[in-house]
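Novice: Starting from these lines, generate the structure:
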Amino acid sequence: MATSTPPNAAPNAAPDATPPGRSPVDPAELIADPYGAYGRLREAGPVHRVTGTDGRPAWVVTRYEDVRQALGDPLLSLDKRNALPGNYSGFALPPALDANLLNMDPPDHTRIRRLVSQAFTPRRVADLREPVRRTAAELLDAVAPDGRADLIAAYAAPLPIRVICDLLGVAPGDRRDFRGWTDALVAPDPQRPSAAKEAVGAMLAYFGQLIARKRAHPEDDLLSAMIAARDDGDRLSEDELMSLTFLVLFAGYENTVQLIGNAVLALLTHPGQLAALRAEPGRTAAAVEELTRWDGPAPLAIRRFPLEDVTIGGVTVPAGETVLLSLAAANRDPARFPEPDRLDLGRSDTAHLGLGHGIHYCLGAPLARLETEIALDELLTRLPGLALDADPAELRWRASMRTRGLIALPVRF
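Specialist: The predicted structure follows:
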């Protein structure tokens, strides 16, 4: 994104050019420092019409109350068919992967979410506590003798991958390069423009074979239950079944990888907060909420398209244009959180939007919270002397404005 207009500009006016060197939404800065970049937009006004790197317009919403209300507004559609022709240029998935909850409105969204939400009830998530703890312990036991590790590759990534595969019923021998596939979609390599297409093809082939095996030999797992729901009651189309499998696997671990990595980095760069958490390990669940507010996995919510002209923060947004809700800006809004840029694990008010709000609230949020809580507890218990093994300024972030996550997190212990 490179240019913006004042909040009171005419809705359909072309954006004014931002003076060179003063762009408040430079793409590189949004990756390196989304809180500073979106924060400047928030201070300048509640809603900004910007021009994306693809040359298409979008509206960025920055303030907590506006973002929270917009997240639950039924007039803001997730269905790409409600975008103005030529206005939206998101990556085009084939129908077999595109018919998922991130592209749906009620009633289809309600029907499909009700089915899969059975896997994430508080009771079922609570039943996963000990299996998650055992997996975390195994991963840390494997690296403990080395004294050094990349905590993303050795811990933050494999932990949620194992958990979600166990939930779906994917046997260890059947697991593939899920992280490589999702990296190709979320943070594409400009040197390999064909990588995203190749990843989609690999996922289609893999999920097709996996569903066929589960249909032939059903077990007591989520994927078998979803197949049975389709085959017995015809409640899911084949594309919906494939897309839902993709989404549960993708969203079931992608956000959690970033959440764990960002949380560990936050603690290692705030030694006073780390010491306080070590002194009171029973506070880890509450700490996860503040860590999510302070540096969550998603700077932006999934894009929306108004079904009719809507007013957000006093600004009229035309029907069909792209609306981007900045969770990063909302979670650091001083009108909602005192001293929002300060990490405070003792903060009593942590009503953040880091995992969304409304009917599109993150389906796997209870599981992500549980995994992050256990990941931190086990890490601080099993790796004494844990410290960052690199200059924080030299850490590399994934090249994506949609997700906030480290490529690697070198630590010593």
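
Novice: going forward, measure contacts between C-alpha atoms and count neighbours the same way
Specialist: Noted.

Novice: can you give me how far the longest helix seen in the chain is from the chain middle?
Specialist: The residue-count maximum for a helix in the chain (DSSP state H) belongs to helix 238-268. Taking CA atoms, centre = their mean, to the nearest Å, one finds helix 238-268 lying 7 Å from the centre of the chain it belongs to.

Novice: Can you give me the buried ones in stretch 194-204?
Specialist: Neighbour-count burial for stretch 194-204, with 16 or more other CA atoms under 10 Å as criterion, is recorded at A195, A196, K197, A199, V200, A202, M203, L204.

Novice: one more to put side by side:
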Amino acid sequence: MTVAEAAAAAGCPAHLGDAFGNMPYPVYKELQEAGPVSPVILRDGSEAFLITRYDDVRACYGDLRLSSSLDDAPKPRGAGSLAAPPVGGLVLRRDEVSGHMMINQDPPNHTRLRKLVVPSFSAKRVNAMEPHILRIAKELLDGIDGSTGPVELIEAYAKPLPVMVQSQLLGVSPDKHDAFTHGMDELTGGKNVEAAQRGLDLIKELLAEQIERKRLQPEEDLLTTLVQVAEEEGRIEEIELLAAAIQVMLAGYFGIQSMIGNCVYWLLKFPEKKAELLADPSLMPAAMDEIFRFDGPQQPGSNRYATEDIEVGGGVIPKGSLVILSVSAANRDPRKFPDPDVLDFERENAAEHIAFGSGIHYCVGSRLALKVVGLATLALLQAFPQMRLAMPEEELDWELRTPFRGLSSLPVLLQ
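Specialist: So this is what the prediction gives:
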């Protein structure tokens, strides 16, 4: 009996434990077939309702009865009175900064904050970053020596690249890269609550220091823009400024790291797809949409909180419940994407994936993420066209760092 069948038969929820992170898609398929709403238990013991079908997930993103605000969050099991959603499978205490992150806001505050951040991710601004992204990729690739054996690609390339790109966007001092990396690894590593809280506190401290530096030395970057908006127009509070900076850094770090690793893995698993891109790099935008649909980084999905009893696809979610909108399950829904488990760069509706969310909560950094992952992946393939896995694929280890999933390591042979 499958996980979903056993859960349905016993009236018990499915348990999304550590093994789920290795390959969640068979579990999603079972849950989709079982019904529109699935009760689940997360790794930390929290109970939730998982929405897995494409049309339902899209509709739920636009349902304001499903709140993003931490004020509406249920109290997780074993947590204190000030609890934030699980990060890396861990429940942290809620503080002022987490409560003011745009991802944890509903309209009208969400609308106001989003309008302030969106211009920094315009097509013009993102395209202007392309030379910087390529320079960073080249610097990292020039430092990789594959002549003596396997190279660990996550540590050598996928991990440092997004830190350097996000630092360029925000205007963070290069000498702070290592400290930021350490803080984000602590926060999302899933070791224990204490380590995760230390990581969050370190990131807050570092960004507060960088914000103060921008007041004294303004530059052409996102932090300076937010500081100026706060000081000149009064449309953003100091705590919101810090929260926005933290959200941009966190989302762009492990999300992009995960997707570079995911992209490379699938292109090595299906070498004919790698050959397609090397033969015709103009396929990269379509390939990015399809790979983000096929194996996007967000797992299991976006947290919401039911402010009243809600019916979804004939199933009822009780008021006060934690609800997870599973974009990754939705992107493998055969009702929307025929043959969803096939990686197809010619898929006509691949761009309709919802790996970046939907509606008012569509990720403002999606354009940058697609640009960075596409450029970084293509640069890597072109630098090392003979690249292949250095170990059997079944021995690779996947990490589930709420809300992202990616490879913890990716050993490759370059020659």
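
Novice: circling back to that earlier point, show me the buried residues of stretch 194-204 of structure 1 that map onto helices.
Specialist: Cross-referencing the buried residues of stretch 194-204 of structure 1 against helices under DSSP H gives A195, A196, K197, A199, V200, A202, M203, L204.

Novice: Now for the residue lying closest to S409 of structure 2 once chain neighbours are set aside: which residues touch it?
Specialist: Distances taken as CA to CA, 6 or more residues apart in numbering put I154 closest to S409 of structure 2, at 5.5 Å, once the chain neighbours are dropped. Applying CA atoms under 8 Å, 6 or more residues apart in numbering, we find I154 of structure 2 in contact with Q257, G261, L407, S408, S409, L410.

Novice: Map the first one onto structure 1.
Specialist: Mapped onto structure 1 by TM-score structural alignment, Q257 of structure 2 lines up with V257.

Novice: by contact count, what packs against the helix or strand that the longest helix of structure 1 is followed by?
Specialist: Note on helix 238-268 of structure 1: by DSSP states H and E, the next helix or strand toward the C-terminus is helix 271-279. On a contact count with 3 or more CA pairs under 8 Å, 6 or more residues apart in numbering; DSSP states H and E, helix 271-279 of structure 1 meets helix 238-268.

Novice: Tell me what angle the helix it packs on forms with helix 271-279.
Specialist: Inter-element angle recorded for helix 238-268 of structure 1 and helix 271-279: 110 degrees (by axes from the mean of the first three to the mean of the last three CA atoms, to 10 degrees).

Novice: Give me the mean deviation of helix 238-268 of structure 1 from structure 2.
Specialist: Once the two are superposed, helix 238-268 of structure 1 sits an average of 1.0 Å from its aligned residues in structure 2 (mean CA distance after the TM-score superposition for structure 1).

Novice: what's the spacing between the counterpart of the residue nearest to S409 of structure 2 in structure 1 and A387 of structure 1?
Specialist: Taking TM-score structural alignment, the alignment pairs I154 of structure 2 with I152 from structure 1. I152 of structure 1 sits 14 Å away from A387 of structure 1 when distances are taken as CA to CA, to the nearest Å.

Novice: In the contacts of I154 of structure 2, which residue is surrounded by the most others?
Specialist: Neighbour counts for the contacts of I154 of structure 2 (other CA atoms under 10 Å) peak at Q257, which has 28 neighbours.

Novice: Give the closest residue to that residue in space, chain neighbours not counted.
Specialist: Nearest to Q257 of structure 2 is A158, by CA to CA, 6+ apart, at 5.0 Å.

Novice: What of G45 of structure 2?
Specialist: In space, G45 of structure 2 is closest to R77, 6.8 Å off (CA to CA, 6+ apart).

Novice: One more: H353 of structure 2?
Specialist: Using CA to CA, 6+ apart and skipping the chain neighbours, the partner closest in space to H353 of structure 2 is R293 (5.3 Å).

Novice: same question, K273 of structure 2
Specialist: L267 (5.8 Å).

Novice: Quick check: the one you found vs A244 of structure 2, distance?
Specialist: The gap separating L267 of structure 2 from A244 of structure 2 is 34 Å, by CA to CA.

Novice: Look at the two and report which has more neighbours.
Specialist: Comparing L267 of structure 2 with A244 by other CA under 10 Å, the one with more neighbours is A244, at 23 against 20.

Novice: three-state assignment of P85 of structure 2?
Specialist: Three-state call for P85 of structure 2 (DSSP: H, G, I helix; E, B strand; the rest coil): strand.
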